[in-house]
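**Student:** can't give you the sequence, but here's the structure:
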């Protein structure tokens, strides 16, 4: 049926043309913006995912900046620690030379003093953006490490930053000090007595170490006739048990840094006993110490049933207000001007070298870790950026082909609409 009032063909052709024009508008938008999803109206779900990922990409770029800053700070500290190691190696050369009798020890000591001052200057200036990782004498818990933002973690609870902890390595030369009064004092945390049984173990597994805690080893020897050793020389306390008043003056003492463990404390006390023994001229087999985990093994080749050595570990809480010393504390007292001092210096310089070598090694490890994390973050940003592009970017080859096809369809739709619009005029012929 034909009608001059209702033209179904024109309506169909018009709807087709509108649909084609809408498609052309979409394709032209993709070509002009380069995106198939440029707003939430295009595809709300995909747009929301893309925007979330774009925010993460921005966040990771800031993380990369944080890692770069942290890596630069660690690099400065590592370089300084390596320089300190080189200077200590030079000092060792002087110390070894001072072992000879026919050398000018005074001049050697002057050279060592100059190198020691240079070490102090290197340690003080090894900072980047105001942060120096070669100092760790703060008693505040957690002050022994610095946090570097390493990556972002997204889970059901949301997004949070995850830090990489970079430990400080103290290479200062300041002296430690134990407060003369106050604090929570524990005498005889554990002890061992050497007699005919010439080996004993001091167990420090029950000690919780905190920054600013002080520890001492007191030795109480018994040899009434001074046949094996001079009794007075092997008594660092008036009785077998150390008193609180005696602690501050103990020759074998250490104040813990933040991050120290019981093993670190025992190792430091063992080293300081060795230095004290050499300085005091004790027989090599009189009392030796070794550390394994939280055990300090003490041994002697000279004690017997009547000539004994009692060794005790004592602790004083950080609440006493103790002062933490530098990692190279014994460098300040290095003196080769005498034969005894030269012998003590030879022992101490080895411990100092190991401290600086360990610090440089640890900084190198941390720097590599930060570099690895930075490289991973860059790779992750690239992958996320590519993923966002897959979700929202337009395929321009496809869009170009679609546009050409739609242009042809548009022309055909216009022609079809023209034909449909001319159909009612054909009805006029019926009334002629």
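**Tutor:** Done, it's in. Just so it is clear, the structure is predicted and the values come from calculations on it, not from any experiment.
**Student:** C-alpha from now on. contacts and neighbour counts both.
**Tutor:** OK.
**Student:** Show me the strands in the stretch 301-432 of the chain, by range?
**Tutor:** For the stretch 301-432 of the chain, the strands defined by DSSP state E, counting those that start in this stretch cover 308-316.
**Student:** Show the contacting residues for the closest residue to residue 361 other than its chain neighbours.
**Tutor:** With CA to CA, 6 or more residues apart in numbering as the measure, residue 78 is the residue that lies nearest to residue 361, at 7.8 Å, once sequence neighbours are left out. Contact analysis of residue 78 by CA atoms under 8 Å, 6 or more residues apart in numbering lists 359-361, 363-364.
**Student:** Can you say which of those are buried?
**Tutor:** Among the contacts of residue 78, those buried by neighbour count (16 or more other CA atoms under 10 Å) are 359-360, 363-364.
**Student:** one more structure, for comparison:
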């Protein structure tokens, strides 16, 4: 039945055109943003998960930055400790060989002491210079913390976040302290490694015993400093491994978020072309339906 008051064909065509226009708007939005789920209205569950994972990734990014700062600090202290250990020409290694040389009968120990003094000053300067971002574990004072926690990871299970850290005991690496309690300035017997002086010693048995004590003291210091350098080397490797893992984890989280909310551009481009054709056909169908009344009018002519 044809009616002038109710154009059912036009109403159907209009509803179809509205539906197509709505789908076309959604598809255009996905193409412009690159996201299938851009707001909570698109998919509340996936949007919530993606939002939480983005927050976790931001925390992981902060951990990555913290690991970078920690790596630079540890590397600075590690390099300085190795410098203090020295080799045949410097540091504790050279100091030990000079003290052994001083055991030689009739040798001029005052000249050897001149070289020892230079080594002592050089080691102290190295320890003082081992500073990164205001942090120095080799030359400490009363304000230096006894332990330092280096943030190494972040994870979240449910709503419970967890951060892990690498604990560093500063006393294991402190060579000099303001209270003379460091590895090299702790006085035992009559002197410390930092203050020993052989310039006035002779070939007497008593002085030879003192020299033996100095050699033992330096040898012990070499062992302690070597142990500290080994520990820092292990921490350095751990930080490097954690840093690589955190970066890989961030990439994995990004891929996971993409699986949840990113639009398939091949699919969306195909849908866009189809919807544009449907929209054109809908406009044409609505135009035909609106012309039906004109056909009824012609019956009365």
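**Tutor:** In hand now; what should we look at? This structure is a prediction, so every number in the text was calculated from the model and none was measured.
**Student:** still on that earlier bit, what's the residue nearest to residue 361 of structure 1 aligned with over in structure 2?
**Tutor:** With TM-score structural alignment as the criterion, residue 78 of structure 1 lines up with residue 78 in structure 2.
**Student:** Residue 144 of structure 1 now?
**Tutor:** Checking TM-score structural alignment: residue 144 of structure 1 goes with residue 146.
**Student:** Just list the residues touching the spatially closest residue to its match that is not a sequence neighbour, thanks.
**Tutor:** Spatial nearest neighbour of residue 146 of structure 2, excluding adjacent residues (CA to CA, 6+ apart): residue 170 at 5.5 Å. Each residue near residue 170 of structure 2 by CA under 8 Å, 6+ apart is listed here: 137-138, 145-148.
**Student:** For those residues, which single residue is the most surrounded?
**Tutor:** residue 137 (30 neighbours; other CA atoms under 10 Å).
**Student:** Nearest residue to the middle of structure 2?
**Tutor:** By CA atoms, centre = their mean, structure 2 has its centre lying nearest to residue 64, at 1.7 Å.
**Student:** Leaving out the residues flanking it, which one is nearest to it?
**Tutor:** That would be residue 243: by CA to CA, 6+ apart, it lies 6.0 Å from residue 64 of structure 2.
**Student:** how distant is stretch 380-389 of structure 1 from the center of its chain?
**Tutor:** With CA atoms, centre = their mean, to the nearest Å as the basis, stretch 380-389 of structure 1 stands 28 Å off its chain's centre.
**Student:** with structure 2 superposed, average distance for that stretch?
**Tutor:** Compared with structure 2 after fitting, stretch 380-389 of structure 1 deviates on average by 1.5 Å (mean CA distance after the TM-score superposition for structure 1).
**Student:** Roughly how far does the match of residue 144 of structure 1 sit from residue 205 of structure 2?
**Tutor:** Counting by CA to CA, to the nearest Å, the gap from residue 146 of structure 2 to residue 205 of structure 2 is 42 Å.
**Student:** Then residue 120 of structure 2?
**Tutor:** 26 Å.
**Student:** Just want to know which of the two has more residues nearby.
**Tutor:** residue 120 (20 against 9).
**Student:** Find the residue closest to that one in space, skipping its chain neighbours.
**Tutor:** Going by CA to CA, 6+ apart, residue 120 of structure 2 has residue 194 as its nearest residue, at 5.8 Å.
**Student:** Translate the one you found into the numbering of structure 1.
**Tutor:** For residue 194 of structure 2, the aligned position in structure 1 is residue 332, judged by TM-score structural alignment.
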